[in-house]
Structures are given as C-alpha cells and as structure tokens.
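Chemist: Sharing a model that was predicted from the sequence below.
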Amino acid sequence: MLMKVKEVAGLVGISVRTLHHYDEIGLLKPEQTTESGYRIYSEKDLETLQQILFFKQLGFPLKKIKEIINSRSFDREEALRVQRKMLLEERSRLDNMIATIDKTIRHAKGEIEMSDKEKFEGIDFSHNPYEQEARERWGDEAIDESNAKIKQMSKDEQKRMGEEFDRIYRDIAAVRHQTPDSDEAQAAIKVWYDYLNKIGNYSLDAFKGLGQMYVDDERFTKNIDKYGDGLAVFMRDAMAEYAERNTN
C-alpha cells in the first residue's frame, strides 16, 4: 500500500517536517515521488521508518542510525532481536527505578528506612548497550588477543608491524574507488584478513564486526580516513563482503 507523506505522519505520530528532514539527510528517501514532487512511501519505506524510530527511541543519534541501516551488513531481523533485548532491559531498569521512587515516598513519610545505596537503585548512566552488544558478538576476544601479542613485541617488531599496517592500508585506499565486491577490493581485503590472523585469531564474523566498528567508532574512522576519504566505510563494506563470500 502506497501512502502520502501526510498519511505516514498521521499514522506514525510524527510531523511532516520530520519526514522531510529524514529525506533531506538521506536517512529515509521514499521510493517514489510524483511529478508534482509529492513523496510516496511504500511498505518497505515504512519498515525502514520503523527501524529508525526504534533506534531513535533507544537514544541513537540520526547520524549513527543512518550508518547502521545503510550498512551492507545490516540485518533487519537481527536488529529487531537486539532492539527487543534492549527494550526488555530498559523496562527492567525502569521498573527498578519506579520501585525505588515508591520506596523513597514511603521513606519520606516515615513508613520505612532506606539505605544510601537503596536510594540510587535502578539509576544507570552507562554507555549505549547496543554497541557493547556488537563488540561482545563480533570480536572483543580477537581484539584483546591481538593487543596482548602487540604488547609482547619488541620496539623493532612493533615498528615493522606499523610499517606493514601502513602499506596494507595504502594498498586498500588505492582501490577504494572500486566497488567493495570487485576483485581488486576483495584481493586487498584478503591481505588484511590474513595479516590480522597472524597477530590474532579473527573469525569471519569477528572480521566483519571489526569492519563495522571502523565506522561506528569515530576514533577508528578518523585514523583510517587519513589514508583516504571514505576508506573506513569502504573497508567495512569490503570486509562484510569478504566474510559473506567465505562463510561456508
């Protein structure tokens, strides 16, 4: 069923201006536009909008949402499972906070006593759990193992490793204008995969997850893009393609 922008806004409960903004920043571009310039949304567009709003409700900025849903490795069903898990955790946290508020009211009335620790139960200012979930699923173990091996190297060994990293990144940057699934890109990414497994133990899933981290973590993106604009995104897509091709 096709819907006009006002119909979508009314259905979802957001403003037409918000939908226009999503279109302008490339977050949600409707599949069709009439000759008069009216936006027409398909069922697929509505599914994408649902994902956007789920992520937004969970506290993700629009820039991060755009990166996630535009990733070649994005899986809608997997995202829904992770979002469900996060919402259940959030519901549990809110239930704990409500219980703490109820106890605080009773404490204020003199009905019960509360310890200082009890006064802050359910309050959690930890970082975004989705990114932690991704790290746990895709390769903290491999990253930690690599870091441990690097620390054991001599200064000369670390210098040579740095030079090898530099050479590989430059070779990948040289083909970044190709499509990530091109033979040239895949050959360059294979060299990176093989080298990582000399200093660590990266499964294909971990390799794919590491590529996603290159985009999700601004520190990675900044350092990688020094070799060429857009290299981090290119590597993520090429690494995802390599993992998918080589998974039995």
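Modeler: In hand now; what should we look at? On a predicted model such as this, the values are computed, not experimentally measured, just so you know.

Chemist: can we go C-alpha only for contacts and neighbour counts from here?
Modeler: OK.

Chemist: Which positions in the host helix or strand of M97 come out as buried?
Modeler: Per DSSP states H and E, M97 falls inside helix 76-108. For helix 76-108, a neighbour-count test (16 or more other CA atoms under 10 Å) marks A79, V82, Q83, M86, R93, N96, M97, T100, I101, K103, T104 as buried.

Chemist: try this one next to it:
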Amino acid sequence: MKPSGSPHRASVAATIRSMPDVADADGLTVGQVSARLGVTVRALHHWDEIGLARPSLRTTGGYRLYTVGDLERLHRIVVYREIGLGLDRIRAILDDSAVDVGGALRAQRTQVAQRIERLQQFSTGLDRMIDAHEHGLLLTIEQQAATFGPEWNPDRHAQARQRYGDTTQWQQYAERSASRSPGEWQTIADTIAALDRALVDALDAGVTPGSPEANQLVERHREVFTSSYFPLTRQMQVCLGHRFEADPAFAAHYDGIRAGLATWFRRIIDASARAHSIDPDTATWQ
C-alpha cells in the first residue's frame, strides 16, 4: 500500500528551495524530518520498511535518525513523487546507474501532459452536465428551431426544469442530454416525428384501442420515449397519456397534427395498460 503524502505538501520548486542545511552530527528525528519535508511520519516509516529511504543512524533506544545524506535522498524522493513517479521507478532512478534519468523524466512529462488533457476533457464534460441539469437542452434557440420546428417553444425545458428538476427522471434526462450533439437531437426529433405520423395514419385507418396494431404503437412510443428521454414504465406512460389529453400544450401539439389525436392516443395507452393489468384510473408515476 502506498502511503499518502501530507495535504500541505510543498510544491516541487518549493521543496527544492527548502533543502535544509542539516549539520547536526546526531541527525534528525522522524518528526523533525516530517516537518521539514512536509511528508507524513507514516510515509517515512513506509519508505524505511521497503528500503527506499532508510535512516543511517539509530539512537540507543532504537529511534530513527536521519543524516545530511539521508535528507538529500529524501528530498529527491519527494520531488519525484510530486511529479507523479511511483516508488519503484524512484528506486530505480536513485539506485540504478544505468537508468536514463532524463529519459525517465521526459516520459513522465508526457504522461502528465496526457493526464492534463484528460482532466480538461473531464472538466468540459462536467460543465456540460451542470448546464444540462440546470437547463435540460444544450442547444441554442436557433438550433432548437432548426431541430424541432419553428413552432417549438424554447421555454419548454425551463418550465420542465422548474416542475421536475428534483426528480430522478430529470436527472436521467439531463445526463443523457449532456452527451448529445445537435445531430443526435435531430435523429431523436426525426424518430418522434415518424411516430407521430404513424399515430395519425392509424387514427385515419380506424385502428381501435386494444387492437394489436394500437398496442404495437403504444410499445413503440414507450421505446422511443425511453431511448430519447428517460426510462418510461407502463404506469408512467398512462400518466403521460392523460397529460397528452388534458394539458393544453400537449393537446395542441397532437390535435394540431390531427383533430382528436390527443384523446385517441390516451385511449390506446389506457387500453394497452389494461392488457397488462394496470388500471388507468389509479396508475401513478412509478
């Protein structure tokens, strides 16, 4: 197990600058070395146990004492640890004359640069996730209009955030939204538009609630919604279907496509729910 360093550990440059002039022939104790180097006593004990940095002296009582030479080795260990080298690599640099120290440091610099790049990517991803949790849809107003049509209301997601922001479903939706590109949103919009056309065709063809054709459309809606927004259970779908009919914004959307579509859509969802032993009148959002 690798011991952790002090949370107040000095930077590489500060560590190098703070090289103490230890002239005490009796050496320094573990506590004194810990304070001077900014590493924990536990780390010093561990380095001693694995033979990485053993004190040259002991008191008559068996306590460790570090000499000037010991301190110089410890300083190098601290510096190499600070730049991310592992203890085995540090041991090789200190003890193996065949090791190319410059090459090892250049390789470490490359790894550090790669880590910095990954952290920058993580930071960008976190920024997008924060924005998605706060706003839902990470598209400009112009992109929203181009994707969802000129009748799209850009305030819709702000209203949804205000109403559902503390729910698990909003969190699931936001985390998906954070990773989506405008092209992916366009694919979702096209898929939903295709479903709307299929609903209109079924209504025009006289498809009745509870029929195999109607039930297939209900399942298709649940699958599309689940892949686009968040997992939608059948009970939740029933609640949503009732909103399609009762909520003026939803009703205007569906009835704007075809008169009576909102009510018919709610009816086929209810019929499908009954086929799965769910009472539409008592269904809850779960």
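Modeler: Received the coordinates, thanks. Please read these numbers as outputs of a predicted model, since none were measured by experiment.

Chemist: And the TM-score between these chains?
Modeler: Scored by TM-score structural alignment, normalised by the length of the first structure, the superposition of the two chains gives a TM-score of 0.40; 111 aligned residues with a CA RMSD of 2.4 Å.

Chemist: circling back to that earlier point, what helices or strands is the helix holding M97 of the first structure leaning on?
Modeler: helix 43-57, helix 129-138 (3 or more CA pairs under 8 Å, 6 or more residues apart in numbering; DSSP states H and E).

Chemist: Any chance of CSV for those, columns distance to R17 of the first structure?
Modeler: Formatted as CSV, those follow (distance: least, CA to CA, whole Å):
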stretch, distance to R17 of the first structure
helix 43-57, 14
helix 129-138, 28
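
Chemist: I'd like these written out as JSON lines, with mean neighbour count and distance to L231 of the first structure added.
Modeler: Below are those laid out as JSON lines (neighbours: other CA atoms under 10 Å; distance: least, CA to CA, whole Å):
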{"stretch": "helix 43-57", "mean neighbour count": "16", "distance to L231 of the first structure": "25"}
{"stretch": "helix 129-138", "mean neighbour count": "15", "distance to L231 of the first structure": "21"}
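
Chemist: Compare those and give me the one nearest Y242 of the first structure.
Modeler: Nearest of those to Y242 of the first structure, taken as CA to CA: helix 129-138 at 15.1 Å.

Chemist: where along the second structure do the helices fall?
Modeler: Here the second structure has its helices, by DSSP state H, at 12-17, 30-37, 41-49, 68-82, 87-95, 101-135, 141-148, 156-164, 168-178, 182-204, 212-228, 234-246, 248-257, 261-275.

Chemist: can you list the ones you listed in TSV and add mean neighbour count?
Modeler: Below are these laid out as TSV (neighbours: other CA atoms under 10 Å):
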stretch	mean neighbour count
helix 12-17	14
helix 30-37	17
helix 41-49	16
helix 68-82	18
helix 87-95	15
helix 101-135	14
helix 141-148	16
helix 156-164	14
helix 168-178	19
helix 182-204	16
helix 212-228	17
helix 234-246	21
helix 248-257	16
helix 261-275	22
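
Chemist: how far away is V215 of the first structure from K159 of the first structure?
Modeler: Distance, V215 of the first structure to K159 of the first structure, using CA to CA, to the nearest Å: 26 Å.

Chemist: who's more crowded, these two?
Modeler: V215 (24 against 12; other CA atoms under 10 Å).

Chemist: And the more buried one, how far from N96 of the first structure?
Modeler: With CA to CA as the criterion, V215 of the first structure and N96 of the first structure are 34 Å apart.

Chemist: Kindly report the same for Y193 of the first structure.
Modeler: Taken as CA to CA, the span from Y193 of the first structure to N96 of the first structure is 44 Å.

Chemist: And for I65 of the first structure?
Modeler: For I65 of the first structure relative to N96 of the first structure (CA to CA), the value is 28 Å.

Chemist: Next: R236 of the first structure.
Modeler: 39 Å.

Chemist: what does L204 of the first structure give?
Modeler: In terms of CA to CA, L204 of the first structure sits 39 Å off from N96 of the first structure.

Chemist: any chance of the buried residues of helix 76-108 of the first structure in CSV, with distance to Q51 of the first structure too?
Modeler: Formatted as CSV, these follow (distance: CA to CA, whole Å):
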residue, distance to Q51 of the first structure
A79, 8
V82, 12
Q83, 9
M86, 14
R93, 22
N96, 27
M97, 27
T100, 32
I101, 32
K103, 36
T104, 37
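
Chemist: And these, which is closest to L231 of the first structure?
Modeler: So of these, ranked by how close each gets to L231 of the first structure (CA to CA), first place is A79, at 24.9 Å.

Chemist: need the contact list for G31 of the second structure.
Modeler: V41 (CA atoms under 8 Å, 6 or more residues apart in numbering).

Chemist: go on, L195 of the second structure?
Modeler: R220, H221.

Chemist: just to revisit the earlier point, nearest to I172 of the first structure, of the buried residues of helix 76-108 of the first structure?
Modeler: When those are compared against I172 of the first structure (criterion: CA to CA), the nearest one is A79, at 29.3 Å.

Chemist: For E43 of the first structure, see how far away the closest one is.
Modeler: From A79 of the first structure to E43 of the first structure the distance is 18 Å (CA to CA).

Chemist: So what's the residue count around I68 of the first structure?
Modeler: Using other CA under 10 Å, the number of residues around I68 of the first structure comes to 19.
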